[in-house]
Structures are given as C-alpha cells and as structure tokens.
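Engineer: Attaching a predicted model along with its sequence, questions to come.
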Amino acid sequence: MNSFFQHHPRRLWAWKSPGGQVKNQIDYIKINKRFRNAVTQCRTYPGEDCGHIGDHVPLVAELRVRLKEVKKKQQPRRDWSVLQGEEIKAAFEVEVRNRYEMLEDDIEGGEEVERVWNNIQTVLLGTVEKVVPEHRRRAKQKWMTEESLTLMEKGRCCKWNRRKYEELDREVKRKCRERKEEWWNQQCQEMEQLDRMHLQRRIYGKLKEITGKRNSTRSSTIRDKQGNVLMEVSEVLEGWAEYVKELYDDGRGERPEIVGDLEGPSILQEEIKEAIKCMRQGKSVGEDQVSVEMVKAGGDYIKKKITIWPTASMIRVTFQK
C-alpha cells in the first residue's frame, strides 16, 4: 500500500545502505483488495527511533474499517390464530401423526432419546411450514392500503433489479401520498360534521384518536413502609435496596447435606398433559424454534411421544455439599 500513495521521496524509502548513499523502497504492506479503500494513509518515518531495526525505517499504515453487523436469519412469523379452528387443528394433528410415523423412530429401553426429540422438532417445524400460514404484514399507518403493502412486498423481492425497484418505490410513495391526503380529508370532514352537530366531546375524542395522545395513568413514585412518598434520589435507591433485600431474603438456614442417588417415579402422561395445558401461549421460541402452540396443536399423539422422551431417560441426581 505504500506505493499506492503519492508522497515526497523521503516518505517512501524504507531502507538505506550502510553508507547512506543508496535508499530504496523495499518494504511493503500488502492488503486484500476487498479492504484496499479502508487504508487512509501509508508512509515511512525516517526520523523515528524504533530501536534495533537495522537499516530499515518504520513503515506505518492507517486504516479505517467499518464492519457490518451480521444479522441472523429470522424465522417467519406465523399466524397461530388459525389453529383455534377445529378443521385446521385436526389437519395439523393428522399431518404430525403421518410425518412421525414415516420416521419409524420408536425406541426401546431408553436408547437414542436425543433422536426422539430431534424427530419431534423436525415433525413440528415441517408441519407448521405446510399448515400454518405466515403472519401477514399489517399497515403501520392508517392510510396505507393492501395495494400499497403488496407493492412494498414486490419491491423487497426484486431489490436485485435496481430499475424495477426504483419504479415500484416511486409508485408506492405516490399511492401513499394520495391515500394519506384522502384519509386526512376524510377525518376533517368527520370533525366538521361533528362540529355542526355540536358534539364537542366526540370532537376531542377524535383529536386524541388522530394524534395518538392518551392520558397516562402510570406513576413513577414509590413509598416507604409508612406510606410516605420518596422524592430524593438517595431515598429512592435506599427504598429499592430494602425492597429487594426483603424480597430475596432466605431464612431457611444452611442447606442440609444429602449424599446418595435419588431416583424418582416415572413421569405420567397425565402430568405431561396438565403441564402443556398450563403453558401460556404467545411466548418467544428458543433455539429449537418449537413454540407452545405447536405442541398443543400436536394433540394426544405428540403428547404421548413427549411422555416417552423423559421417562426413557430417567436421570440420577446426586446432591453433595
């Protein structure tokens, strides 16, 4: 890179002969072509004292690298509300049963338990892709129409074609401006109609609806045990510290010493069903991408497989001090 910039000769040579009569540019800094534009400066410093480096002078390059964040591929959002219907739910359960029976992974003696869960995960995710539709994008603004959302989706799918993408972008912006103007005219006409009818309360309600302003009922004040409001920052911090200390106070004493192998009874299918029934829906999924809605929609067949899974892999736990 030191041959890429134009400098005075004294900023280019990197070696001089013992007598100082000959000076050559024999030291170079190489960089990948991908990051060539990141180098902002490269030159030598003949007057710097860098220790015992012989007849060479230090060669320094300055780089400015902007690293992009690697975004993880997100799973598409699903419309789980369709599983509330009996027809879709029955189709989901039948598809799960058919897919699982094709794997033929019935285990005996508690072997290959990990493979059972992998098969459950594969079956549920494959069934969701086939039966449950993706969640449709909703308009963030009230004046946006389905036509505009469709054009936006087309634009996202053809970003590689710059000309077509720019045409769709202009069309989307034009339609959004037109629809926004129509929406505001409609809101103004409604408010004028309410004003002619002398419905002032509904006018103010319409204004709040348009502007999005709502009365806040949230309070950020805290009180001590006597009910006094704490205003000072130090008092608020002391109040929170006291609250957390009492919340996590453990007065059970020292943990008893228990040494030995403890093996509990087998897990019943009724316990698994009750646990799945009590699980709350709408929660984010983990690394396996399996949600509560998938397990519940799988029916008794998938619940039976989940019952076999932990029962076949009873774990011995040893408690030691």
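Structural biologist: Everything's here; your move. Numbering: from 1, shown residues only.
Engineer: C-alpha from now on. contacts and neighbour counts both.
Structural biologist: OK.
Engineer: for Gln141, helix, strand, or coil?
Structural biologist: coil (DSSP: H, G, I helix; E, B strand; the rest coil).
Engineer: what about it, neighbour count?
Structural biologist: For Gln141, the neighbour count with other Cα atoms under 10 Å is 9.
Engineer: ditto for the one 4 residues further on
Structural biologist: Residues within reach of Thr145, counting by other Cα under 10 Å, total 14.
Engineer: Equivalent analysis for Arg196, please.
Structural biologist: The number of residues packed near Arg196 is 10, by other Cα under 10 Å.
Engineer: Next: Asp261.
Structural biologist: So Asp261, with other Cα under 10 Å, has 11 neighbours.
Engineer: can you tell me how far it sits from Val123?
Structural biologist: 36 Å (Cα to Cα, to the nearest Å).
Engineer: What of Arg64?
Structural biologist: For Arg64, the distance to Val123 - Cα to Cα - is 48 Å.
Engineer: out of those two, which sits in the busier spot?
Structural biologist: When neighbours are counted by other Cα under 10 Å, Val123 comes out ahead of the other of Arg64 and Val123, with 22 against 11.
Engineer: List the contacts of that one.
Structural biologist: Going by Cα atoms under 8 Å, 6 or more residues apart in numbering, Val123 touches Val96, Arg99, Tyr100.
Engineer: quick one: secondary structure of the closest residue to the last one other than its chain neighbours?
Structural biologist: Read that as Tyr100. Nearest residue to Tyr100, sequence neighbours excluded (Cα to Cα, 6 or more residues apart in numbering): Val123, at 6.2 Å. Following three-state DSSP, we place Val123 in the helix state.
Engineer: one step back: of the contacts of Val123, which is the nearest to Glu270?
Structural biologist: Closest approach to Glu270 among those (Cα to Cα): Val96, at 20.5 Å.
Engineer: Give me the neighbour count for the closest one.
Structural biologist: Val96: 25 neighbours (other Cα under 10 Å).
Engineer: So it versus Glu112, what's the distance?
Structural biologist: Distance from Val96 to Glu112, by Cα to Cα: 20 Å.
Engineer: putting a second one here so we can go through both:
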Amino acid sequence: MPGDITRYEIHHILVRRRYKNQVKQCKSYFGSDINSDHNLVIMESQLRYKKFKRTLQELRWGSKLLVEKDNIERFVTDIEGNLGDEGERSTEERWGELKRAIAKVAEEQLVGKGDDPKKPWITTVIRDKRTNSRKKKIPEHQ
C-alpha cells in the first residue's frame, strides 16, 4: 500500500515442533541490501546430536569344524542328547526346543574355535602375537 506506514512481517522460518527447543533467537532485518521486497530472517539454533548405543558383538561359530565327519557325528549326537522325548507338543514348541539345543551345543563346541579371519592371510601365529600384544597393553591393576 503506497504511503502506508504499517509493516507486515510475513517472512518466517518453519521449525518442527520436535526441534522448537533448539531455537535460541530469531531476527528479521528490514534494511538489508538484497534488492527485493522480502526481508532477511536469521535464526540461531543449538544442535544436539543423537547418541548411538553400541550393540553387543554376536558370537561367531567356527562352522569350518563341521567339515570333518567325526565332528559332525559328535555335533549331531550332542543335539539329540539335549532334545527331550517327543511327547504331545505342538510344532512350535518342538521347533523352539530344537533351536535351543542347536545353540547350546554350538556354544560348547564351535564358539571361538576355528574362527575364519576376514583376511585369509592372517595365520594363527599372527593372531597369537596380536592377542599377546593386546594383553601387554592392558594395565595389570584393571
């Protein structure tokens, strides 16, 4: 409106409701030299980054040990020993019992044994040297 002395502030910064606490200050500058009828709007905010939780490393089973026939037979007999009698149970119950039996026997026989390194050139000698050097770095009082 020509000759009007009122000003309409129609320039905004949109912030999601979740982040509204991060906005510290907001200003609009009317006399900026930007050659436009829009006003410059500046916002100060404080960013907070999300902290990630570390997940536990899964146990790796040395499945290469199951290549030998003796190990396979021992593994199967131990699983059969951990299974109960068949009786009158649902399929889901029997499947859960089978999974628990396999996991228990695998933890006893396969965890940490025959680990396949991610790089095949790492031999057991190199792995032993690495574990010894790690043990030396750890202080004894811990």
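Structural biologist: In hand now; what should we look at? Remember, predicted model here, so these are calculated numbers, not experimental data.
Engineer: Now name the helix or strand holding Val236 of structure 1.
Structural biologist: helix 233-247 (DSSP states H and E).
Engineer: Quick check: buried residues in that helix?
Structural biologist: Val236, Gly239 (16 or more other Cα atoms under 10 Å).
Engineer: Run through the helices of structure 2 in chain order.
Structural biologist: Assigned by DSSP state H, the helices in structure 2 fall at 69-82, 91-109, 124-137.
Engineer: Let me know which of these is the nearest to Ser63 of structure 2.
Structural biologist: Using Cα to Cα, the helices of structure 2 put helix 91-109 closest to Ser63 of structure 2, at 9.1 Å.
Engineer: which part of structure 1 lines up with that closest one?
Structural biologist: For helix 91-109 of structure 2, the aligned range in structure 1 is residues 113-131, judged by TM-score structural alignment.
Engineer: ok, Lys103 of structure 2 - contacts?
Structural biologist: In this structure residue 103 of structure 2 is Ala, not Lys. So Ala103 of structure 2 contacts nothing (Cα under 8 Å, 6+ apart).
Engineer: for Leu66 of structure 2, same thing?
Structural biologist: Leu66 of structure 2 touches Ile72, counting by Cα under 8 Å, 6+ apart.
Engineer: Trace it over to structure 1, please.
Structural biologist: By TM-score structural alignment, Leu66 of structure 2 lines up with Leu83 in structure 1.
Engineer: From Val131 of structure 1, how far out is its match?
Structural biologist: 9 Å.
Engineer: and if you look at Glu293 of structure 1?
Structural biologist: Taking Cα to Cα, one finds Glu293 of structure 1 at 13 Å from Val131 of structure 1.
Engineer: Repeat that for Gly205 of structure 1.
Structural biologist: 42 Å.
Engineer: Which one's more surrounded, those two?
Structural biologist: The neighbour comparison of Gly205 of structure 1 against Val131 (other Cα under 10 Å) goes to Val131, with 15 against 12.
Engineer: Which residue would you name as the spatial centre of structure 2?
Structural biologist: Thr55 (5.1 Å; Cα atoms, centre = their mean).
Engineer: Might you report the residue contacts of that one?
Structural biologist: Contacts of Thr55 of structure 2 by Cα under 8 Å, 6+ apart: none found.
Engineer: ok, now Asn21 of structure 2?
Structural biologist: By Cα under 8 Å, 6+ apart, the contact set of Asn21 of structure 2 is empty.
Engineer: Next: the one 5 residues further on.
Structural biologist: Contact partners of Cys26 of structure 2, counting by Cα under 8 Å, 6+ apart, are Val41, Ile42, Met43, Glu44.
Engineer: Could I get these in TSV, plus columns for neighbour count and distance to Arg94 of structure 2?
Structural biologist: Shown next, in TSV, are the contacts of Cys26 of structure 2 (neighbours: other Cα atoms under 10 Å; distance: Cα to Cα, whole Å):
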residue	neighbour count	distance to Arg94 of structure 2
Val41	13	66
Ile42	13	65
Met43	12	62
Glu44	11	61
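Engineer: Name the nearest of those relative to Arg130 of structure 2.
Structural biologist: Glu44 (49.5 Å).
Engineer: Go ahead and confirm Arg64 of structure 1 touches Gln41.
Structural biologist: No. Arg64 of structure 1 sits out of contact with Gln41 when judged by Cα atoms under 8 Å, with a separation of 9.7 Å.
Engineer: Nearest spatial neighbour of the equivalent of Arg64 of structure 1 over in structure 2, chain-adjacent residues omitted?
Structural biologist: By TM-score structural alignment, Arg64 of structure 1 lines up with Leu47 in structure 2. Spatial nearest neighbour of Leu47 of structure 2, chain neighbours left out: Gln22 (6.5 Å); criterion: Cα to Cα, 6+ apart.
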